[in-house]
Each structure stands twice: as C-alpha cells, then as structure tokens.
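Trainee: Sequence first, predicted model second:
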Amino acid sequence: MTSEPAQHPFLKMANVNVALGDRNVLHDINLTIQTGEHVAILGANGCGKSTLIRTMTCELYPAIPGLDQPRPEVSLFGHSRWDLTELRKHFGVVSDSHPGLYSTSRAPDTAGSSTGRTTGLNAVIAGFFSASTLWPNLIVTDEMRQRATEALERIHASHLINHLVGEMSAGEKRRILIARALAHRPQQLLLDEPSNALDLAAQRDLRESLRGLIADGVGLILVTHHLNDIPPEIERVILMQKGRIVADGPREQLLTAPVLSDLLGTEVRIGEQDGWLHSW
C-alpha cells in the first residue's frame, strides 16, 4: 500500500447489497466510519449485523448490480482490495464467527488438545500467523513476543501469560482474543457481541478494558444487541433492522426507550448508572 491508512476513512460503503444464496440480506448500505472513530452497531438477532461484519472483513462481497443500478463500493482505509495479512496490521477483529483469520481455533479447549496446551502468551503470538497454537515450523521473533506481552498488559491480562488456554474461563479467553487482535497494534478494532457467555464479573472487567482502549486512541466498532455493552465514550450509534441501516446518529438521540422499543418490536425500558445504560 502506498498511502497511510490513517489518511482515509476506516470504512466506506456505498450502494451495497449482499446476497446469501438467492436472498438479499443487506439492502442499500451506505456507511462511512472514520479511522479512530468509536461506533456502536445495534439490532436484534437476524437484522444483518453478522453479514455486515463479514462484508467489512472481506469475507463477503456486494451483489453484482443490474444495468440500471449504481455501482457498489466497499473500501477499507481507502483501498478496495487488501491482502488479509496486511489488513490485520491495521484492523483487528474479535468475533467467534471468524476463527480462521482473527481469533483462536474453535477446536475443543481440552487439556489434551493443541489449543488446550497453549499458554496465553503463545496463543497471542500465534495470532501473528493466524494459527491456534505455535506449531514447530513457525518462526517467532523477539518483536512478536514483545508485542504480545504488551497487548496482554494493555487489557490487564498479564496474569494469563503462563496460564493454559484450556483451563481459562470464558472471560479470560475473550481477553486472549482481544490481545491477539491488539498485538498487531491496529488503528481500528471490531468486537462482535463481546459479552456473550461472560458472567457479571467478567462483563465488568471487559467493559473497563474497552474504556481503556478507547482512552488509548484505538478506534472501536462494537456490534451488539446488549445496551449495557456500550461504553459511555461511544457517541455514535447505528441501528439495523431487516438488513438495512434505519438510523445513524448521536447516542442521546437513538439510545432511548421509544426508539429501541420500535427497533426491537417490544417494550424497552432504560436505566443509567455512571454513564452506562442498561435495559429490561
């Protein structure tokens, strides 16, 4: 790449429709996210969030338009084509649906498996190779070890350096996934449903870590259907429904009971404590 990614918006989508099989899943998506911007994307299950993520990460591509339709555009940091190894240096993704590129293997984390015998530090280092563990043929540099250690420190997970992944809790494994993404020192980080399967203590720890990343200047895209996942520092909210972006604006305008009740098709009540919102 000849130009610095920070000189361009992180993401630009225009006239994007995405089909899975014979069914359109995303409809007329027009979206720009600046590099370093903090954004939350909300919607009910099945609204198209996962398909939007897969389009952002170059796993899916826009449908070919008809002759009378505008040409779609998807660009990341100003480029429509990326070598995925190069992209990982600028854009980190933490998503259970993308194990091959951006997260650890979904193989069982038993003590007898290769993943289960991997320490936290080695699991993060393996992320440089998009691998689940450090296989013997991989050449690890001192810089990789340093970056992996720094990434674990950054999310207050240094205590996991020598712990086995197979013995970690769900919350600890989620921290390892985030550290794998951060080891490349990306400018933008995407987290997909980050609090899933976490208990209340792990959720609290994770959310405080996210606030720390925002304070450090990492751009954060948070995809969720849980209102209490959203740090107070996130000021822009995008709402999705039936494969479309139905609202895009300030949190104080969109994270309200009437708006979310309409979006989710059920009565939503909202409370607030120390800047965090919660719903029931």
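Mentor: Thanks, I have the structure now. Numbering: from 1, shown residues only.

Trainee: going forward, measure contacts between C-alpha atoms and count neighbours the same way
Mentor: Noted.

Trainee: Is S75 in a helix, a strand, or coil?
Mentor: strand (DSSP: H, G, I helix; E, B strand; the rest coil).

Trainee: can you map out the strands along the stretch 51-200 of the chain?
Mentor: Assigned by DSSP state E, counting those that start in this stretch, the strands in the stretch 51-200 of the chain fall at 73-76, 91-94, 188-192.

Trainee: highest average neighbour count across those strands?
Mentor: Highest mean neighbour count among these (mean count of other Cα atoms under 10 Å): strand 91-94, with a mean of 26.

Trainee: what's that strand in contact with?
Mentor: Outside strand 91-94, the residues that touch it by Cα atoms under 8 Å, 6 or more residues apart in numbering are 102-103, 177-178, 181-182, 184, 186-192, 194.

Trainee: rerun at 7 Å
Mentor: 102-103, 177-178, 181-182, 186-192 (Cα atoms under 7 Å, 6 or more residues apart in numbering).

Trainee: Over to stretch 48-64?
Mentor: With contacts defined as Cα under 7 Å, 6+ apart, stretch 48-64 is touched by 16-19, 25-26, 72, 242-243.

Trainee: Show me which residues of the longest helix that the chain contains are buried.
Mentor: Criterion DSSP state H: the longest helix present in the chain is helix 200-215. Neighbour counts over helix 200-215 (16 or more other Cα atoms under 10 Å) mark 202-203, 206-207, 209-211, 213-214 as buried.

Trainee: one more structure, for comparison:
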Amino acid sequence: MASLSSAPFLHLSNVNVTRGDNIVLHDINLSVNAGEHIAILGPNGCGKSTLIKTITCECYPIVQSETRVSIFGRERWDLTELKKRLGVVSPELPGRHTLATTGRDAVLTGFFSSSTLWPNLTVTDAMQARADEVLELIDAVPLRDKPVGQMSAGQQRRIMIGRALVGSSSAFGSDRQMLLLDEPSNALDLAAQQDLRDLLRSLARQGTGILLITHHVSDIIPEIDRILMMKEGRIVADGPKSELLTASRLSDLFATEVQLTHRDGFHHAW
C-alpha cells in the first residue's frame, strides 16, 4: 500500500449515495491528488454537499461490488482519526458551545474535532504552539482571545479555516494538506468575501490543497485550475478552468442565460 504522503488524497469509483429514499449521487468517479486546487460547481440541490459528506464519511455509498472509496490511500478509517486529518470548513459552526470559545481555543478544537475544549481534553505545549502558528498563518492573531460569538461572520470563517488547518503539521503525524470548503462565502458581506478569497489564495500559494464547493463563480480563486461541474447528482464535466468556465457551459449548468466576465484572474457571472 502507498504511504499516506504519496497516495492520492481521494479516489471514488462507481459511487452511488442515497439520502432517505432517494439516490442523490449517481455513478461518481473522481480522483484528487494531495495539494490539488479544484472547484466543484453546480446549482443548489445538485449533490455538492452530499459529495463532501461522502468524502468525510458522514454519508456512505450503496454497497456494490464495483464501488471503491479511498481516502489518503486507505479504504477503511477510524472516523475519529479521519476527522483529524480532514480540514473541513462549512458555513455552520461546530456547535453552540463554540460561540463562547476564544479564537485560539476554537483553533485548538481542530485537534479533537470538538465544538469546544472540554475538561477531559489534554492540550499539549506543542498543540498550543501550533495553534499560535496557525493564527499567524491566517492573519488572525488579534482574534486570539476574542469569543467566537463576538466575531463577525468573516472573522468566524477565518478561525474555522485555522481550526481545519491546525492538525496538518508533520509534527503531529498528519499528511493532510487538503482544505475542503463547503459554500464558504455564504452569509459573508462583500468585504468579508474578498478577505476570504485573499486568505485562500495565500494558503494555495503555500501548498495547501483546496477543494472548494460553491455555486458562486466569483469564489473560484485564480489558483484553482480544475473545475468539476455537477448537475442532478452527477459529475457532468471535469476539466481545465479555461475550457469549462464559459458563458455557454454555465448557462447549460444553471439552466439560465449567464453572462461572464474575467478580471485579474477572477470570473464573475450574472
């Protein structure tokens, strides 16, 4: 078996997933290398979030002989260990207790996949040093002692990205260099959206892989060069951004006439 550092981040083969009585992902075949920058684009309800939940093992495929799911080169994982290796950022906070947690402690919860630092959790000196390092990396040192509930939505999103990244240091035995973002710009105003994109660009240039799920074309940072398009639970296109981000392709994907402009490496659609 390949080592975790040399294996692809993700390999899905003939994956079908149900939610309730409905099949919501159909025959998904996908490979993603560690460190790759990808955007998964599609309308609401197309299965993007279910795909993320499949990657994080919150949803499981229908059992079929030809179905394969491999994450970091393994087909079987202890879910507690896997959650520590996957840097996942969603629009929601981990739990209501996170609101009373300071920025630094919220970043530290990434080591435990918890909503706050419960009394039974042991935080080592090395973990504290890593949290401080991540706060600097994401330019969030001023948020160190501020309760998450007193932060703006943009500040909260920045701290949640730090939480997702904190366990990626090799000092903690992790080979994770992938950040999974599910609609990260939701509920952010224009200034916070720009702030988020600048942060993601900085992380991408430093080698962090980005798997971005969105229906906003303007969220696709210039460093992302591969686009997946999803519709009705299927991957309908997978290729270079230069080929897929066109007005005609987007019009077909979203079933409406789309106009597209390009400026400073970003695309804008309306």
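Mentor: Good, I have the coordinates. Predicted model, so just to flag it, every value in this text is computed and none were measured.

Trainee: quick one: TM-score?
Mentor: The TM-score (TM-score structural alignment, normalised by the length of the second structure) is 0.93; 263 aligned residues with a Cα RMSD of 1.5 Å.

Trainee: Just the ones in strands from the contacts of stretch 48-64 of the first structure, please.
Mentor: 16-19, 25-26 (DSSP state E).

Trainee: Is it possible to get TSV of the strands of the stretch 51-200 of the first structure that adds distance to H8 of the first structure?
Mentor: As requested, the strands of the stretch 51-200 of the first structure are arranged in TSV below (distance: least, Cα to Cα, whole Å):
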stretch	distance to H8 of the first structure
strand 73-76	8
strand 91-94	13
strand 188-192	12
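
Trainee: Identify whichever of the ones you listed lies nearest to A40 of the first structure.
Mentor: Among these, strand 188-192 comes nearest to A40 of the first structure, with 9.7 Å by Cα to Cα.

Trainee: Run through the neighbouring helices and strands of that closest one.
Mentor: strand 91-94, strand 219-224 (3 or more Cα pairs under 7 Å, 6 or more residues apart in numbering; DSSP states H and E).

Trainee: Over in the second structure, find the residue span it aligns onto.
Mentor: Mapped onto the second structure using TM-score structural alignment, strand 188-192 of the first structure covers residues 178-182.

Trainee: before we move on, the earlier item: wait, which of the contacts of stretch 48-64 of the first structure is closest to P258 of the first structure?
Mentor: P258 of the first structure lies nearest to K242 out of those, by Cα to Cα, at 18.5 Å.

Trainee: Distance check, that closest one against R54 of the first structure.
Mentor: To R54 of the first structure, K242 of the first structure is 16 Å away according to Cα to Cα, to the nearest Å.

Trainee: Would you mind finding the match for I224 of the second structure in the first structure?
Mentor: Aligning on TM-score structural alignment places I224 of the second structure opposite I234 in the first structure.

Trainee: what does L108 of the second structure give?
Mentor: Residue correspondence to the first structure (TM-score structural alignment): L108 of the second structure is matched to I125.

Trainee: what number of residues lie near its match?
Mentor: Residues within reach of I125 of the first structure, counting by other Cα atoms under 10 Å, total 27.

Trainee: and the counterpart of L250 of the second structure in the first structure, what does it touch?
Mentor: Taking TM-score structural alignment, L250 of the second structure has L260 as its aligned residue in the first structure. Applying Cα under 7 Å, 6+ apart to L260 of the first structure gives the contacts V268.

Trainee: rewinding a little: the helices and strands packed on strand 188-192 of the first structure: which one's closest to E167 of the first structure?
Mentor: Closest to E167 of the first structure of these is strand 91-94 (Cα to Cα; 20.2 Å).
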